[in-house]
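*Asks:* Have a look at this fold, sequence not included:
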């Protein structure tokens, strides 16, 4: 069989990419030989590598592939999602430095250990481990499925979607199983560079194939002149009181805000904390969140990815990235192959870190402390490697055998991760949040997020309980509903429960942060102005004020002469909000010193969360309790389904 030019270049770039990742994974494995740190790299990764890896993980292929398609289908109201990099960066600026400092003081190696130790609750270890598993299996499966189908399209059918999906999974598995967490983190920096280059390449290709920026805007103006397309160039309102967002007829500002919170949830995930705690120091947090995530990737999203989506809108294509790459492959197959594997690199930045974090959570944070406290490190690492293989096998099987289930289940990962925000806020800032309030609030938030999303609604239908709302009721994303229930529960329980269980450790953190975070006079002078600016930006950028973008910079339907910046007014508004958002992140990160490093060594003052029960051998009683709980839950669901006729 004669290979086409596109197939040859895909094979060539794929071979080079696999060789590079395998080489560096091997180097990382040799560096870590004998350390028994396959499941973690605490304090070993250079800070700049962690900063780049965090940025790549935050974008991944989820936004890179999804944002242009949202713009192509829903219009420039979807462009508001490109501003999500600003809330992501603000969240990182507000919590990352204090998480790292608390981890050093308490000797924590993961989010599970950090929260379980601070709140004195094993529930957080199980919650964090389960959340990491959801990312490693379902969230990764969605991206695997999309990238596998895209490879099949780009190869002209030379590779079927299912083998392509298995191939991509094997590429990730090959370097994770060799290099462990150190390789996942170190390669994350390389993948960050590749992802950025890939987005730049997509924007260049879209601009070239669209005839240039002026021609694209002229075509958009012609499209906007038709009243039937008016909804593509405006936000449809602040909120719509409908059963589900699918009935709203377009994006509202409430949906943009709540979806931005969901996307920011990746910064609160166990994967982000694991990477953060792997850094040698906290010196790159400010630069990583301000210049890499907010400025560089934020600019690429709000201009480059929206440009790709605009070209898809003009072509009436719901698959903007896929169609663009297919067209590019016909004339420049090498460029197409390079962009495709840059997108693969973005996927692997999150997939590799999530699978190793999930394996660590299941083995080190759950199985060892709760079921086999005396397990030695070598055996734990062996079980961890097996766990990595099982998780990746589950992900690829879900992607190939049940893609619809992967989409509905994977969609829960980000809103679920957002439910960790109140607990992290309690750790970093709000000492009055009691341990029961943090844990119960997170549990209620998870349940609420599930019941306002597709997967939870499908489960309720299965057991015969038909809820009177649809996905994302009142055009509010499930992350927003979950956070509302989470915070309300946390406030009520904190008001009625004592803080004795966390007082000692809260006092330790208060002393630590007070000693390291003494503000300079200049910082005190701008504090109130900075937080007021943050609220104003949230209102205008991703909140109700986004509707001003419909008309503030011109009349969308008035043609090019009515567009003040020569581009659709709502798109121009988003660009302006991005520029202001970068200034805001810089102000809070540097002037308020929330992300700058104090340059002081932190000494652990406690034995930390690594302490284990003194029981020897396998905890059969705990294992039996877990099996009985799972069996009872399964029996209850089966009985309810049978009773209601399913």
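*Replies:* Received the coordinates, thanks. The shown structure was predicted, so the numbers you read here are calculated from the model rather than taken from an experiment. Residues are numbered from 1 along each chain as shown.

*Asks:* all contacts plus neighbour counts: C-alpha atoms, from now on.
*Replies:* Will do.

*Asks:* Could I get the contacting residues of the spatially most central residue of the chain?
*Replies:* Closest to where the C-alpha atoms of the chain average out (CA atoms, centre = their mean) is residue 266, at 2.9 Å. Applying CA atoms under 8 Å, 6 or more residues apart in numbering, we find residue 266 in contact with 58, 272, 414, 417, 418.

*Asks:* Tell me if it really is in a helix.
*Replies:* Yes - using DSSP: H, G, I helix; E, B strand; the rest coil, the assignment for residue 266 is a helix.

*Asks:* gap between it and residue 479?
*Replies:* 12 Å (CA to CA, to the nearest Å).

*Asks:* Show me the common contact partners of these two, please.
*Replies:* 414, 418.

*Asks:* State the distance from the nearest residue to residue 265 once chain neighbours are set aside to residue 88.
*Replies:* Spatial nearest neighbour of residue 265, chain neighbours left out: residue 418 (4.0 Å); criterion: CA to CA, 6 or more residues apart in numbering. Distance from residue 418 to residue 88, counting by CA to CA: 11 Å.

*Asks:* list residues touching both of those two?
*Replies:* Common neighbours of residue 418 and residue 88 (CA under 8 Å, 6+ apart) are 264, 265.

*Asks:* Could I have the buried ones of the contacts of residue 266 as ChimeraX selection syntax?
*Replies:* Those of the contacts of residue 266 that count as buried under 16 or more other CA atoms under 10 Å are selected in ChimeraX with:
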select :58,272,414,417,418
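
*Asks:* Can you list which of the contacts of residue 266 are found in strands?
*Replies:* Judged by DSSP state E, the contacts of residue 266 include no members of strands.

*Asks:* Out of the contacts of residue 266, name the ones that lie in helices.
*Replies:* 58, 272, 414, 417, 418 (DSSP state H).

*Asks:* can I get these in TSV with distance to residue 402?
*Replies:* Output for the ones in helices among the contacts of residue 266, formatted as TSV (distance: CA to CA, whole Å):
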residue	distance to residue 402
58	26
272	28
414	20
417	23
418	26
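
*Asks:* another one to put next to it:
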């Protein structure tokens, strides 16, 4: 049997990628202490962190899932591209301060930091729980997606489950052997592959459409409203009578909930839904793993450039433009059978040809089943440039493994430090800690693989909880986790309100309950001794991270800029963007030749970069402290912590 050229190139580039991944062996040789292994000896350098943190923030879901949902839901969902700003916004709020505390007190895990601050082991266990619930389903989704991609690109030669297990072997080896240092160096290359791959696939899509002019003509036809019925010819119609592909369905929809008889009209992505969904994605950099990234840095110097330029500007541009071209453009490449039947003159049916080649005619013929979108766009290059298929497959694999590797490493560290060392082997040596850390990595990956193999549906349900749980770390309370569970699929199916009631994401319900309880409990349970203990942290941060007197007057301006951006850019005020730059139903009125909603998103993306610059640099939330931070100890173990163990 003759082997397809693209399959040969696929395995050639995967082999080269794996060879680079074995950088982890160098990490293993240099990891002499627990601090070396779990937080890279606090020596992660500027460019390594910028690239590695970017790769960790934007996973295979950005590469594979994001364009697919833009295809299904249109530009109302494309507001999710603002997570290029929302994710590092959390970093602006917390990373510099966590680095300072880690440097000062020798924290290695966020559980140690929380336990020392609250003088409680209960909160330590809560942090480990969040880390595991975040890491296992999130990792399982990434690994299964890699198996699915390689199943498509090898024409079924590699089964999904077999590919998933095989592709996991190398990531287990380099993460378990080298710890966070190995993850950081491999993630640096993965960031370049991730961003470059998304751009190349976007270029492939617009080239197959035969130019941007053809793209906008197709977009005008796709979003037109039938004058006789007042309904959208394709997809849903919003309550205002616009196509749901180019308009969000209002600020909020009371009484609506997914999975109930009162489902949202015109799509789920109302203004409040977009805002609270961004809250969920902000959970990525407030999840416990990113605290360990903060502890691992040599200094806070890389925080601001990563948050402002690499993420907000760089990834933001890629998502706003190239991911949109992939998602919307698929309608004009044969992915949408209804549109192709109505406007054959606007469709280049190359995706139909791909499906016929791989014998899967019905996998992608309606916006309700877009799982094959990105693999098909990659497959388009099989005959023209089979070597490019190999490169793009590695880009996708790197995107999927970048986040997974970081969560494997950090979760293994938390299992070791916050469970085994705290409760089972208090005097564990550095060698023992590294050993248990490696066992933790293997256990986490195997658990994720078993979940992914046994039940993909269950994995998706758990994955929906992951980032929403991460956001509850803003005030770490169990109440928020309960609220998230009861408003996500896994719990909402048993509740009368359904998933995301009132078009508010589960992360929103969780944070509302957490903040309310935190304020109430704090008001009635003040303890003078505990207050004095906590003030040692706050006084330290005020001394080293406080604003200079000359900048105190900028605080109200910072609040105004931030609240305005969140309200109009990604919140209820974004409804203005439906029509301000032209009638969504009349392409002749589109001021910039593109739908008003897309122009609005691009405008607020630019303003979002300015907001991030103002907060990170001008307000000094992510800059290097003027005074040098002196470590009291290299490891928190050297401090006698006054924490009562649970009885």
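*Replies:* That came in fine, so what should we check first? All values derive from a computational prediction rather than experimental measurement.

*Asks:* Just give me the closest of the contacts of residue 266 of structure 1 to residue 344 of structure 1.
*Replies:* Residue 344 of structure 1 lies nearest to residue 58 out of these, by CA to CA, at 14.4 Å.

*Asks:* Not counting sequence-adjacent ones, nearest residue to the closest one?
*Replies:* residue 266 (6.1 Å).

*Asks:* In structure 2, what residue corresponds to that neighbour?
*Replies:* Using TM-score structural alignment, the partner of residue 266 of structure 1 in structure 2 is residue 284.

*Asks:* Can you name the element that comes right after whichever strand or helix holds residue 356 of structure 2?
*Replies:* Assigned by DSSP states H and E, residue 356 of structure 2 belongs to helix 350-357. Heading C-terminal from helix 350-357 of structure 2, the first helix or strand you meet, by DSSP H and E, is helix 373-379.

*Asks:* The following helix or strand past that next one: how far from the chain's middle?
*Replies:* Remark: after helix 373-379 of structure 2, the chain's next helix or strand is helix 386-414, criterion DSSP H and E. Mean-position distance between helix 386-414 of structure 2 and its chain equals 13 Å (CA atoms, centre = their mean, to the nearest Å).

*Asks:* Helix 386-414 of structure 2 vs structure 1, average offset?
*Replies:* Comparison of helix 386-414 of structure 2 with structure 1 after fitting gives an average deviation of 1.4 Å (mean CA distance after the TM-score superposition for structure 1).

*Asks:* residue range for that helix in structure 1?
*Replies:* Alignment of helix 386-414 of structure 2 against structure 1: residues 333-361, by TM-score structural alignment.

*Asks:* do stretch 438-456 of structure 2 as well
*Replies:* Residue span in structure 1 matched to stretch 438-456 of structure 2, by TM-score structural alignment: 385-403.

*Asks:* Ok, stretch 557-570 of structure 2 next?
*Replies:* Using TM-score structural alignment, stretch 557-570 of structure 2 pairs with 529-542 in structure 1.

*Asks:* May I see the buried residues of the matching stretch?
*Replies:* Buried, per 16+ other CA under 10 Å, within stretch 529-542 of structure 1: 530, 533, 534, 537, 538, 540, 541, 542.

*Asks:* Near residue 458 of structure 1, how many residues? Count them for me, please.
*Replies:* Neighbours of residue 458 of structure 1 under the rule other CA atoms under 10 Å: 17.

*Asks:* Skip ahead from whatever helix or strand it lives in and say which helix or strand is next.
*Replies:* Per DSSP H and E: residue 458 of structure 1 is located in helix 454-462. Toward the C-terminal end, the helix or strand that comes next after helix 454-462 of structure 1 (DSSP H and E) is helix 478-496.

*Asks:* what's that following helix in contact with?
*Replies:* 258-259, 261-262, 414-416, 418-419, 422, 432-434, 436-438, 440-450, 452-453, 471-472.

*Asks:* swap the cut-off to 6 Å and go again
*Replies:* 258, 262, 415, 433-434, 437-438, 441-442, 444-445, 448-449, 452-453, 472 (CA atoms under 6 Å, 6 or more residues apart in numbering).

*Asks:* Tell me which of the contacts of residue 266 of structure 1 persist in structure 2.
*Replies:* Checked against structure 2 using both residues aligned by TM-score structural alignment, their matches' CA atoms under 8 Å, the contacts of residue 266 of structure 1 keep these contacts: 58, 272, 414, 417, 418.

*Asks:* Name the pair among the contacts of helix 478-496 of structure 1 with the greatest separation in space.
*Replies:* Pairwise over those, using CA to CA, the maximum falls at 434 and 472, 29.8 Å.

*Asks:* about what we covered before: which among the contacts of residue 266 of structure 1 gets closest to residue 629 of structure 1?
*Replies:* Looking across the contacts of residue 266 of structure 1 and measuring by CA to CA, the closest to residue 629 of structure 1 is residue 417, at 24.1 Å.
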